[in-house]
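>>> Here is a sequence together with a model predicted from it:
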Amino acid sequence: MRNIYKILVAIILSFSLFACSDELLDKQPLDKFSEASVWQDLNLAEVYVNNQYKVLPKLGWYEWIRSYQLSCFTDEATHKYGYHSIYDYWGGIMGPSIPTGIDVWRYHYEFIKGCNEFLQKIDTYIPEDDEEEAIKDRLTGEIYALRAWSYMDLAARYGGVVLITEPFGLNDDFLRTRSTFDQTVELVISDLDNAIQRLPLSYPDDSNWGRITKGAAMAMKSRMLLYAASPLFNPTNDITKWEQAAAAAKAVIDLDLYEMEGDFKQMFLTNKNREIILSRGNDAVNNDGLFDYFEVAEGLGGGIDGNDYNGGWSSTMVGQALVDDFEWDDGTMFDWENPAHAADPYGIGENGQVDGNGDPLRKRDPRFYASITFDGSPWISDSLVQFWICEESNNYNLNPFDPSFTLSYTVYGRNSIGNPKRWGVAETGYSYRKSMDPYYNLDKEQFPRSIPWIIIRYAEILLNYAEASFEAGDPDVAIHWINQVRARVDMPPISGSGDELREIIRHERRVELCLEGHHFYDARRWMIAHETFNKPLVGVRIVKDKFSDTKVYNLFEYEQRSWPEKYYLQPIPQYELEKVTLQQNPGY
């Protein structure tokens, strides 16, 4: 891709040369270009398209709610500081006037408007040669894919929505109604098919890294069709929808462009690898680097004395339900009733214990260690996270943050609730780790780290194919691809049939894609959220014996939660209902 921003700056500077001329009032403003100029300059049209990419989620400031912090609206995690109106959500009072931080209605329609504007106006540009024709066609494909992304996310959250495919004029009829969910899916697939026809499989160099490719559009199609085939949106279990979803995922596999990275943990820390199908980069200059400060636990990563970022905020605190879902490395499930499990729940033995090869002992699914920070996690130069405390109270099962609970701390781990600087500690006993580099020193590096948010990766496509194939009646295909995903982290192969295999497939998706925002959609489309979300979020308090290294792991209810069944679809926000008459979703 040509360096559009340099070109844009050059154009602006060229205008400034005429600032003292008599024709100043006839010149275009320096901070913007006329509408006509955008559509008569392919460079400016590309800048316009680049701006539309902001609709995609990333790790940046206040954009976390559209990426990993969607996990806080599931049983995976909670938010320490109550951002995104999360207390209203878990209080069961989300509604049209309290849409909470997960409301994206206005957000997506603003980008849809921009996409529609492009699709209407770009045809006024007459390419000078075949190269410009190809660029114009590619930009059009990107816009179709970006509009599809918005409608896909709207459909997955609200069901059928208002379909707008052209810019509104002053004399247009604004009285639109909601289309059905199936009609919304049809538009998404149509847009993606248009994109697939226009987009390249790849780019010859890294200058276009992050742009939507043919494979990315095909992967979006796989996700949309999987959602459409699921119980929430396919109550009659139309098998043809599962077959369509399976075919879409298989088409991505057959491209033979992608593969799973060998190192699961490192895959999230590199900007480019063959597992990434679509990602959005972080801007380390414009506060996106704050991601590390917000998520690292208190006392980790260095810290800057004298400000609010002293060692981390532990914003996304993981719950026990997710921790317990990671198997042991032999494929057995974790069980607190098993004394051996309860004595060493993280499979690390005594601190510093090694296995027969001299490597640190790790007896749980390797994805656990790459996804969650826990007591005993390594962090920077082989130091270990310390979430334990020593205390003199025997009220082990009380929530330590209940006002009636008092402790007399004598010794405490530096990252624990016993720390006098406990403002930033992980109160559930666990914090977010995926996409975080334990060797990144916040004190030394401060804000420069730039890492991508992976929006779609190859493992998701394999899991899509496995699930859709099973539901379409081909369990052998499902087993094969589930085992491919597990083999990457040396987990033993699975087998099964019927409902048991369905649960295995869903379980594998949960642990592989945990804390990436997927479970927010998956638990609802499977229609299990009213059972799995409608219970307290549990944490752990680790009490260490004063005179030995023996630890006792005490579970407690950290956060009470209510998840009414109307939450399967989000409410149409009141600000929209006041403008037009739309049918509200059930229960609101």
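Perfect, I can see it now.

>>> going forward, measure contacts between C-alpha atoms and count neighbours the same way
OK.

>>> ok, R138 touching Q197?
No. Assessed by C-alpha atoms under 8 Å, R138 is found out of contact with Q197, at 9.2 Å.

>>> In terms of neighbours, single out the busier of the two.
R138 (21 against 13; other C-alpha atoms under 10 Å).

>>> so the more buried one sits in a strand?
No. Counting by DSSP: H, G, I helix; E, B strand; the rest coil, R138 is located in no strand; its state is helix.

>>> Strands of the chain, start to end?
Remark: strands assigned in the chain by DSSP state E are 77-79, 276-280, 316-318, 372-373, 388-391, 409-412, 431-432, 453-457, 537-544, 551-559.

>>> To K241, which of those lies closest?
strand 453-457 (21.3 Å; C-alpha to C-alpha).

>>> what's the closest one packed up against?
strand 276-280 (3 or more C-alpha pairs under 8 Å, 6 or more residues apart in numbering; DSSP states H and E).

>>> got the angle for the strand it packs on vs strand 453-457?
Relative orientation of strand 276-280 versus strand 453-457 (axes from the mean of the first three to the mean of the last three C-alpha atoms, to 10 degrees): 150 degrees.

>>> packing partners for strand 276-280?
Using 3+ C-alpha pairs under 8 Å, 6+ apart, the elements in contact with strand 276-280 are helix 214-229, strand 453-457.

>>> Below is structure B, check it against A:
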Amino acid sequence: MKKSILILICAFAMLLSCKKSLLDSPPEILVPEKLIFTEINYVTEFVNDIYGATLQSGFSATSSTTFIETATDDAKHNNLSAEVQRFGTGAWSADNNPDNLWNYYYTGIRKCNKFFEQIGQVNTVDHGAPIIINNITAEVQKQRLIGEVYFLRAYFYAELIKRYGGVPLLTKTINVGEDANTPRASYDDGVKLILKDCDSAFNRLPVDYTASNVQNYYGRATKWSAQALKARVLLYAASPLNNPSNDASKWEAAAAAALPFANGTAPFSLTAISNNMANYEANFRGNPYANKEMIWVQNESNQNYLELRNYAVGFDREVGE
């Protein structure tokens, strides 16, 4: 017994004498950064993470699935203590803004810039042969991912200039010790960068993902996602708020960008509604991948928070119907 205890004490002492503690060992689940941008699968996961910043916006004014419309005179939130009520009561400020998404979007932008700086390292060939994953070459996936990240950066900047006007335009990462005092660019400069990124995305992204396992790609940007974002940004740029001189060329540019969605070039259309709402309801209860009204969507789990927090008081919103 004494011998066993002595062996245990010696073993424990040897562990303590090691220069590196066992607790300092990184979990095997962590992938070194230099490896992430060499393998196409890891790069794909990195891009998936960038999409997370888009979930902070959409139709919501806050992370509580509150319709931003309830901050206007057009709608009213049924919860008097909801954050969005601050807009109506005047209780919001720069330090207390329910729609403050500055940090989320610049976090996403930094990840986009990191991607562009490192994507050249990804391996697309192994021993002279193209790397193929799920019947798609790594080079094709690489170009598609580049298109997605161009779209995402354009989206983040579009949301920022919509809220703040001109903002600092960062196209490279800023590391610790570097000067982070980037001057604020003009609104028009922001529009130019967004349009450039949208065009870069349009040239690389597919029309859709029907040739692939659609469910695995649902929610990813497509060629028409980029074109729709471009049309929206140009429309806002032409509006009186940003075009006080009413420059007609800005309206013409917005119309030209939106034309594919009006003349049938883009594969989208509104659902025909007959004498009842059955067709419209089926449009959202059926297979979402076949919904021709949706240009770009965000995936959500099966829940009823939106109805619970936004439907009229007394409506049977508890069951999400």
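Great, that's in hand. Please read these numbers as outputs of a predicted model, since none were measured by experiment.

>>> Got a TM-score for the pair?
TM-score for the superposed pair, counting by TM-score structural alignment, normalised by the length of the second structure: 0.78. Supporting figures: 278 aligned residues with a C-alpha RMSD of 2.8 Å.

>>> highest average neighbour count across the strands of the first structure?
strand 316-318 (a mean of 30; mean count of other C-alpha atoms under 10 Å).

>>> how about the helices in the stretch 51-200 of the second structure?
Remark: helices assigned in the stretch 51-200 of the second structure by DSSP state H, counting those that start in this stretch are 85-89, 102-118, 138-164, 187-202.

>>> Dump the strands of the first structure into a markdown table; add distance to R106 of the first structure as well.
Listed next are those as a markdown table, based on distance: least, C-alpha to C-alpha, whole Å:
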| stretch | distance to R106 of the first structure |
| --- | --- |
| strand 77-79 | 24 |
| strand 276-280 | 21 |
| strand 316-318 | 26 |
| strand 372-373 | 33 |
| strand 388-391 | 44 |
| strand 409-412 | 47 |
| strand 431-432 | 29 |
| strand 453-457 | 21 |
| strand 537-544 | 30 |
| strand 551-559 | 30 |
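
>>> on that earlier part again, now render the helices of the stretch 51-200 of the second structure as CSV, adding distance to Y217 of the second structure.
Listed next are the helices of the stretch 51-200 of the second structure as CSV, based on distance: least, C-alpha to C-alpha, whole Å:
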stretch, distance to Y217 of the second structure
helix 85-89, 36
helix 102-118, 19
helix 138-164, 12
helix 187-202, 16
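
>>> So which of those helices is nearest F67 of the second structure?
Distance to F67 of the second structure, taken as C-alpha to C-alpha, is lowest for helix 85-89 among those, at 11.3 Å.

>>> list the buried ones in the closest one?
Q85, R86, F87 (16 or more other C-alpha atoms under 10 Å).

>>> can you list the residues you listed in a markdown table and add distance to T171 of the second structure?
Shown next, in a markdown table, are the buried residues of helix 85-89 of the second structure (distance: C-alpha to C-alpha, whole Å):
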| residue | distance to T171 of the second structure |
| --- | --- |
| Q85 | 36 |
| R86 | 34 |
| F87 | 33 |
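
>>> Which of those sits closest to N216 of the second structure?
Closest to N216 of the second structure out of these is Q85 (37.6 Å), distances taken as C-alpha to C-alpha.

>>> Leaving out chain neighbours, which residue sits closest to the closest one?
Excluding the flanking residues, the one nearest Q85 of the second structure by C-alpha to C-alpha, 6 or more residues apart in numbering is A71, at 6.5 Å.

>>> Looking for the alignment partner of that neighbour in the first structure.
Taking TM-score structural alignment for the superposition, A71 of the second structure sits opposite F73 in the first structure.
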